[in-house]
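Engineer: what shape does this take:
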Amino acid sequence: MELIDNKFMPKLEKVDINKLYEIFNDNDVKNDFDNLLDIFYNTIDKHGDRIAIIDEDRTITYKELDEYSDRVALYLDKKNSNFRDYVIVKVHRDWKTIAIIMGILKTKRAYVPIQSDAGEERIKSIMDMTGEQEMVESSMEFPKAKKKYPRNQVSGEKCAYVIFTSGSTGKPKGVRLPHVSVAETVQTMDRLFGLNEYDRILGVSELTFDLSVFDLFGTLAAGASLVIVKDNRNLALLEERVSTNNVTFINAVPSVVKMLLEYVENTGADFNGLQSVRNIILSGDVVPHSLVIDILKDIPFVNLYISGGPTEICVWSNFYLYEEGKSKLSYVPYGCSIANKTMYVMKDGKLVDMEEGEIVSGGAGLAIDYIKDTERTNKQFKNNKKLGRLYYTGDRGILTKEGIIQICGRMDNQVKINGFRVELEEIECILNGMDEISQSISCVKKEIEGDDKLVTGIMLNQGKTIEVNEIKSRLRQHVPEYAIPSEFIFLEKLPLSANNKVDRKAFTAMVTKEVV
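Structural biologist: From the prediction side, this is the model:
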């Protein structure tokens, strides 16, 4: 990770810290809609005959998307006792899944995306927390509608979706987002990126990952077309979908764009097929400076945005437009707060600048809470008399002299794997619950710039044995595939600190040297 060093930190004359952050967060704008249904209906009325989704099998207009989502909405209402406040969706990368999501929202319910290959224990945990015991998916048949589904009015405060992320207790935590947070984010960012009905947006993020929220609803708000990639690990397919569909907008984690550029270069092809792309947004993980340089070299006319933000503040809280020749910084910045959202750096409850502290976010975009977890909600979301309701991100950062925030890592043991949040304690908690395992410890190993892998050390109970494949199989019942460690090391003892606590730093150092 490229961070500011002490030599880089300038000394500023003292300014009023409250005034400094007031200027930093002076970004209010007025958006037209406070909910996703009004956004959707507005687009149908304006652009009904335009293409909404370009699937690998067919194209879908906004009218067709509206009609199929009516079928889903009528089905859900008919089975009202089976589907109450939430609808769990086993997501597939196809147009029908998107129509299902819109149908759920039409009924004023919230959608809960879950991986199509999710393990039984993870499904059970999510069902327990939502109180829902049935799921829907695109392989189901929804009866043809004999009538139009009525256009419901929905409050902006109503829950739109619940995204489950990694939890340190061994159970996933569900973040509930209201309509108004999503509506504010997509309208603001569409304006920032200049998106319109002629844009084609690459749908590369998993629908269980909150970057997909912008892919879906940012597309709908602009009346643009979403180009679906069914297998986002197939680089040949990824390149083909971009070039043949004249994709103009890519929103992805850095590793995806890095692999795409490397694929084009390694296959001996030129970069002509990528020249239609006019906006790239890198977020969800640390952005290597070398990747920025490669993008601007290979796609010279692109607008390159660096963005970030936790699920709890709806996709993004900040952005930075990286311009070649103008961005003289020796690192890739986290950026400035986006319109209607606020960012602060705080230490011991006080605002600081030019000093490392915790990044705190507020304004439009905040989640409602963690579903059925009042204790965690009260810990992470707090009301400030002057600054309003705030989310404490757990990210460390610095507000620099340039008026931008530089991110410096985490305050806890949460890590990012290809943009997905993973709590190391969640992996360890599940492993330590297995009869064969006495104790475990995990860390992230950076093999190549931007390519991180989970590595776990395991100490077995005396007389017990277990195969790595069996460990992975059991983990899959609880966590998604991205949270399965790539490497396992069987240890006779775990590294300990001077006070006999498990030493994660020592294990990380050992892994860096020993794992090939």
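Engineer: when you work out contacts or count neighbours from here on, use the C-alpha atoms and nothing else.
Structural biologist: Noted.
Engineer: thought residue 479 was touching residue 117?
Structural biologist: No - between residue 479 and residue 117 no contact is recorded; they are 10.4 Å apart, counting by Cα atoms under 8 Å.
Engineer: the more surrounded of those two?
Structural biologist: For residue 479 versus residue 117, neighbours defined as other Cα atoms under 10 Å are more numerous around residue 479 (27 against 14).
Engineer: wasn't that one part of a strand?
Structural biologist: No - with the criterion set as DSSP: H, G, I helix; E, B strand; the rest coil, the secondary structure at residue 479 is coil rather than a strand.
Engineer: please, which helix or strand holds residue 128?
Structural biologist: Under DSSP states H and E, the secondary-structure element containing residue 128 is helix 120-130.
Engineer: which outside residues touch the helix or strand following that helix?
Structural biologist: Counting by DSSP H and E, the next helix or strand C-terminal to helix 120-130 is strand 135-137. By Cα atoms under 8 Å, 6 or more residues apart in numbering, the surrounding residues in contact with strand 135-137 are 87, 88, 89, 90, 91, 92, 97, 100.
Engineer: and for stretch 39-47?
Structural biologist: By Cα under 8 Å, 6+ apart, the list of residues contacting stretch 39-47 from outside reads 33, 62, 63, 66, 183, 197, 220, 221, 222, 223.
Engineer: list the contacts for the first one?
Structural biologist: For residue 33, the contacting residues are 39, 183, 184, taking Cα under 8 Å, 6+ apart as the criterion.
Engineer: which one of these has the most neighbours?
Structural biologist: Neighbour tally across these (other Cα under 10 Å): the maximum, 27 neighbours, falls on residue 183.
Engineer: let's verify that one: helix, strand, or coil?
Structural biologist: On the three-state scheme (three-state DSSP), residue 183 is labelled helix.
Engineer: isn't it right next to residue 35, touching?
Structural biologist: Yes - using Cα under 8 Å, residue 183 is in contact with residue 35, at 5.4 Å.
Engineer: to compare against the first, here's another:
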Amino acid sequence: ALSRQTGSTLFMTLMAAFATLLYRYSGQSDVVIGSPIANRNRSEIEPLIGFFVNTLVLRTQLEADLSFEQLLTQVRETTLTAYEHQDVPFEQIVEALQPQRSMSHSPLFQVMFALQNTPMGDVELPGVRLSGLNANSTIAKFDLTLSMAETPLGLECEWEYNTDLFDKSTIERMASHFENLLSAIAVNPRQAVSELPLLSATERQQLLVDWNDTQVDYPQDKCIHQLFEEQVAKTPDAIAVVFEQQELTYRQLNHRANQLAHHLQTLGVKHEVMVGICVERSLEMVVGLLGILKAGGAYVPLDPSYPTERLSYMVSDAGIEVLLTQQNLLPTLPSHLAQVVCLDPDGGVIESHSPENLVSSVSADNLAYVIYTSGSTGAPKGVCVAHRSVVRLVQNTNYAQFNAEQVFLQLAPITFDASTLELWGSLLHGSKLVIFPSQVPDLDRLVDVVSQHQITCLWLTAGLFHLMVDEYLEALSPVQQLLAGGDVLSVDHVRRFRQRYPNCRLIDGYGPTENTTFTCCYEIGQTQLQQTVPIGKPIANTQVYILDPQLQPVPVGVTGELHIGGDGLARGYLNRPELTASKFIPNPFSSDKSARLYKTGDLARYLNDGNIEFLGRLDHQVKIRGFRIELGEIEAVISQHPQVSQVVAIDREDISGNQQLVAYVIAQSGAEISSTEIKDFVKEKIPSYMVPGAVICLDSLPLTPNGKVDRQALPQPDMSSMSSGDFVPPRTHTEAVLAEIWQKILKVEKISVRDNFFDLGGHSLLATQLSSQISEALNVKLPLKSLFEASTLASLAEEIDNISLALQAFQNHSVTSTATDLEEKGIL
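Structural biologist: Presented below is the predicted three-dimensional model:
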């Protein structure tokens, strides 16, 4: 009925719906689909027996606010135009457009759609009974083919798919979503294509409700310091904090924090007042943090090693009026107007105050701390976190075990929100907290501290975890719970750790500062890991939604942006109302009008079991020569190489001013690996446009002070160092001419005949230039395919010489088969 109303055919309507499905699944607004056509548009050929079928390439451009009716109009016009040119062979179109070719997929399109709506007449032969035979194909001709047919029972669908790309459950879901889509289109064709429902009611219930059923009771109306005081009453004489040779019991820590809090209140500290704390690692650091909270204030950690300009900005932006520090740091502090309180012996001023608990009006909704994180504008932004968010992290939660038997290591800088877990996960449960003595993690010292204090609960960034597994795996024997995260965990390192310590709880923790340290956790058991380590499921009192740009939940297996809700959400960004409004949005799935979601900018997808796979950052999504690429995908592929320990992929500007991919690789301990070997491995798994232009082998990856990979500090690739082995100069005229052309195009000073064009930074765009210059210098028309098949200088020179000889033979009529050979090579 819809087709008749809009003057469209059934094929056009189904094609528009299929394009909508692909748009919703892929997030791509430019969709190209192939479709076969009988190509019998002349009456003279209708009765002829033969195969006249041609392939049409139908391009559909979708926009979020486009209604299906509008899309159908576009598809109708596109299809009618294509019908007018159906005589043009598909091969001729490919030749004219010259798309980048790959052996892994067909050119121009990788998805086919076909509708069989021509009635099949009965064939009768005397003495013979005929019946239809369904031929089952075992080889997919395209990545995905949807074949539909009109039958007396309605429309039938057959899905053919490449099993390297899809599994059966994915195709079954896709088929179900296509059916849902068609039903929704029939009901309301004026609805925007971005809003047409894909999911069934059961799927929505699973994604939005069942997998977010995380609510548990916890002391949500209590503050951090109140819970600490309750713990002091339970275990007053237990050791609370250890720093080198010093230690404080819970009672002693409480008394000292109370004295400081009384003093701070005399300076005007109360709820919502921000107090700076710029101290070295020490017992005073913990006393200071706890004292600020007891006074009702919120602590703002300031790292003494930060540049003065950055500290000055943070002090000014937070409006800090009281600053806790130490005598030896006074000369390094930026100019400010805050009242300074030195936590080391202060003439007895602090000690003169009462050690008794304070009475304050602070509530769980008041600020506990403001932590500054890097901002895209270059200036750091302060994330404001309330008491309730911290309590939700460490009280009655489900991802780790907190109790008085644990010995925590306080390793993270207090400017990094992992310290929230270490500090309050320990001190609110009667555990012993050991403060790491050095401001910057030192592996040798870390090993000593873990051994000396028999650390049982340890948080490591992914970078430190990898280093420990590589260098000091045996030193982790006391650890009973190891939480790692902050970056992507290497599957290889996880496997090695699990093999050595099968009884230690290994937990992959994921979460932005804006949701108080942890959002999702995945306990890594003995089960077989795939290509990546999942980030797991939302922790207690946390909701996670994977949504498309229109805030619609995406199906299982489909990539979307991860959004977070629940009690861990920060209040927002300090003094940044516009940024807060853009990142903390109303929660469309909650009946509570005040509920919000945080847009993480992280790409993720649900796995079949409800666990979540992290796929990278939206801002790690790059375009290289027109192709949109997820850097995380390249990293995942390279990490599958058995000799690779870690990998980071980034995009950089190459010698010609274009963006190119660069991979930085660390080999397994004791292994040797070359960039050529990595490229050869990767070429087998991903399209050529995703193969890094340079692979750089490093001994270690640079880390930020927080232990994450410092992408800005990764070295620039030196293409001259990509030369293959010993230098062999050009030996023939052709090699000499080629070397000169390569030097000019690749901007590399010395070219060996063994060098590979692509290993030196070449890519498809530069290959096109190379082909043109070869034609001009050597008078040989070289197909682009030859450059990919013969990519070393020596092999390419040999190919050119062979072509020249064949051309001469053809011109001299000395070889009869030469013309056919040259035609097949694309030279004639």
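Engineer: now the TM-score, please.
Structural biologist: Comparing the chains after superposition, counting by TM-score structural alignment, normalised by the length of the first structure, produces a TM-score of 0.77; 440 aligned residues with a Cα RMSD of 3.5 Å.
Engineer: residues in the second structure aligned with the helix holding residue 128 of the first structure?
Structural biologist: On the second structure, the counterpart of helix 120-130 of the first structure by TM-score structural alignment is residues 308-318.
Engineer: mind listing what's buried in that stretch?
Structural biologist: 311, 312, 314, 315, 318 (16 or more other Cα atoms under 10 Å).
Engineer: mean shift of that stretch relative to the first structure?
Structural biologist: Taken against the first structure, stretch 308-318 of the second structure registers an average deviation of 1.5 Å after superposition, with mean Cα distance after the TM-score superposition for the first structure.
Engineer: can you give me how far that stretch is from the chain middle?
Structural biologist: 31 Å (Cα atoms, centre = their mean, to the nearest Å).
Engineer: the stretch 51-200 of the first structure: helices as residue ranges?
Structural biologist: Using DSSP state H, counting those that start in this stretch, the helices assigned to the stretch 51-200 of the first structure run over residues 62-78, 95-106, 120-130, 179-193.
Engineer: to clarify, my last question referred to the stretch 51-200 of the second structure.
Structural biologist: Ranges of helices in the stretch 51-200 of the second structure, per DSSP H, counting those that start in this stretch, are 68-84, 90-97, 168-187.
Engineer: residue range for the second one in the first structure?
Structural biologist: Yep, that's helix 90-97 of the second structure we're talking about. Alignment of helix 90-97 of the second structure against the first structure: no match, by TM-score structural alignment.
Engineer: now do the contacts for residue 87 of the first structure.
Structural biologist: Residue 87 of the first structure makes contacts with 104, 109, 110, 111, 112, 132, 134, 135, 136, as judged by Cα under 8 Å, 6+ apart.
Engineer: can I get those in JSON lines with distance to residue 247 of the first structure and neighbour count?
Structural biologist: Compiled in JSON lines, those are given as follows (distance: Cα to Cα, whole Å; neighbours: other Cα atoms under 10 Å):
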{"residue": "104", "distance to residue 247 of the first structure": "28", "neighbour count": "30"}
{"residue": "109", "distance to residue 247 of the first structure": "32", "neighbour count": "22"}
{"residue": "110", "distance to residue 247 of the first structure": "30", "neighbour count": "25"}
{"residue": "111", "distance to residue 247 of the first structure": "27", "neighbour count": "22"}
{"residue": "112", "distance to residue 247 of the first structure": "28", "neighbour count": "27"}
{"residue": "132", "distance to residue 247 of the first structure": "38", "neighbour count": "17"}
{"residue": "134", "distance to residue 247 of the first structure": "36", "neighbour count": "12"}
{"residue": "135", "distance to residue 247 of the first structure": "33", "neighbour count": "17"}
{"residue": "136", "distance to residue 247 of the first structure": "30", "neighbour count": "19"}
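Engineer: could I get these as JSON lines with distance to residue 449 of the first structure?
Structural biologist: Below are the contacts of residue 87 of the first structure laid out as JSON lines (distance: Cα to Cα, whole Å):
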{"residue": "104", "distance to residue 449 of the first structure": "40"}
{"residue": "109", "distance to residue 449 of the first structure": "42"}
{"residue": "110", "distance to residue 449 of the first structure": "38"}
{"residue": "111", "distance to residue 449 of the first structure": "36"}
{"residue": "112", "distance to residue 449 of the first structure": "33"}
{"residue": "132", "distance to residue 449 of the first structure": "42"}
{"residue": "134", "distance to residue 449 of the first structure": "42"}
{"residue": "135", "distance to residue 449 of the first structure": "39"}
{"residue": "136", "distance to residue 449 of the first structure": "39"}
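Engineer: quick check: the counterpart of residue 89 of the first structure in the second structure vs residue 180 of the second structure, distance?
Structural biologist: Residue mapping for residue 89 of the first structure onto the second structure gives residue 277, with TM-score structural alignment as the criterion. To residue 180 of the second structure, residue 277 of the second structure is 56 Å away according to Cα to Cα, to the nearest Å.
Engineer: tell me which of these two has more neighbours.
Structural biologist: Relative neighbour count places residue 277 above the other of residue 277 of the second structure and residue 180, with 28 against 16, counting by other Cα under 10 Å.
Engineer: show me what residue 306 of the first structure lines up with in the second structure.
Structural biologist: With TM-score structural alignment as the matching criterion, the partner of residue 306 of the first structure in the second structure is residue 508.
Engineer: what helix or strand is its match on?
Structural biologist: Following DSSP H and E, one finds residue 508 of the second structure within strand 505-510.
Engineer: which is the next helix or strand following that strand?
Structural biologist: Proceeding C-terminally, strand 505-510 of the second structure gives way to strand 520-523 as the next helix or strand, assigned by DSSP H and E.
Engineer: so that next one aligns onto which residues of the first structure?
Structural biologist: Residues 318-321 of the first structure are the counterpart of strand 520-523 of the second structure, counting by TM-score structural alignment.
Engineer: buried residues in the matching stretch, which are they?
Structural biologist: 318, 319, 320.
Engineer: pretty sure residue 20 of the first structure belongs to a strand, no?
Structural biologist: No - read with three-state DSSP, residue 20 of the first structure is helix and lies in no strand.
Engineer: which residues does residue 395 of the first structure contact?
Structural biologist: With contacts taken as Cα under 8 Å, 6+ apart, residue 395 of the first structure has the following neighbours: 358, 359, 407, 408, 409, 410, 411.
Engineer: of those residues, just the buried ones, ChimeraX syntax please.
Structural biologist: Selection command for ChimeraX covering only the buried members of these, criterion 16+ other Cα under 10 Å:
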select :358,359,407,408,409
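Engineer: residue in the first structure paired with residue 452 of the second structure?
Structural biologist: Alignment note (TM-score structural alignment): residue 452 of the second structure maps to residue 244 of the first structure.
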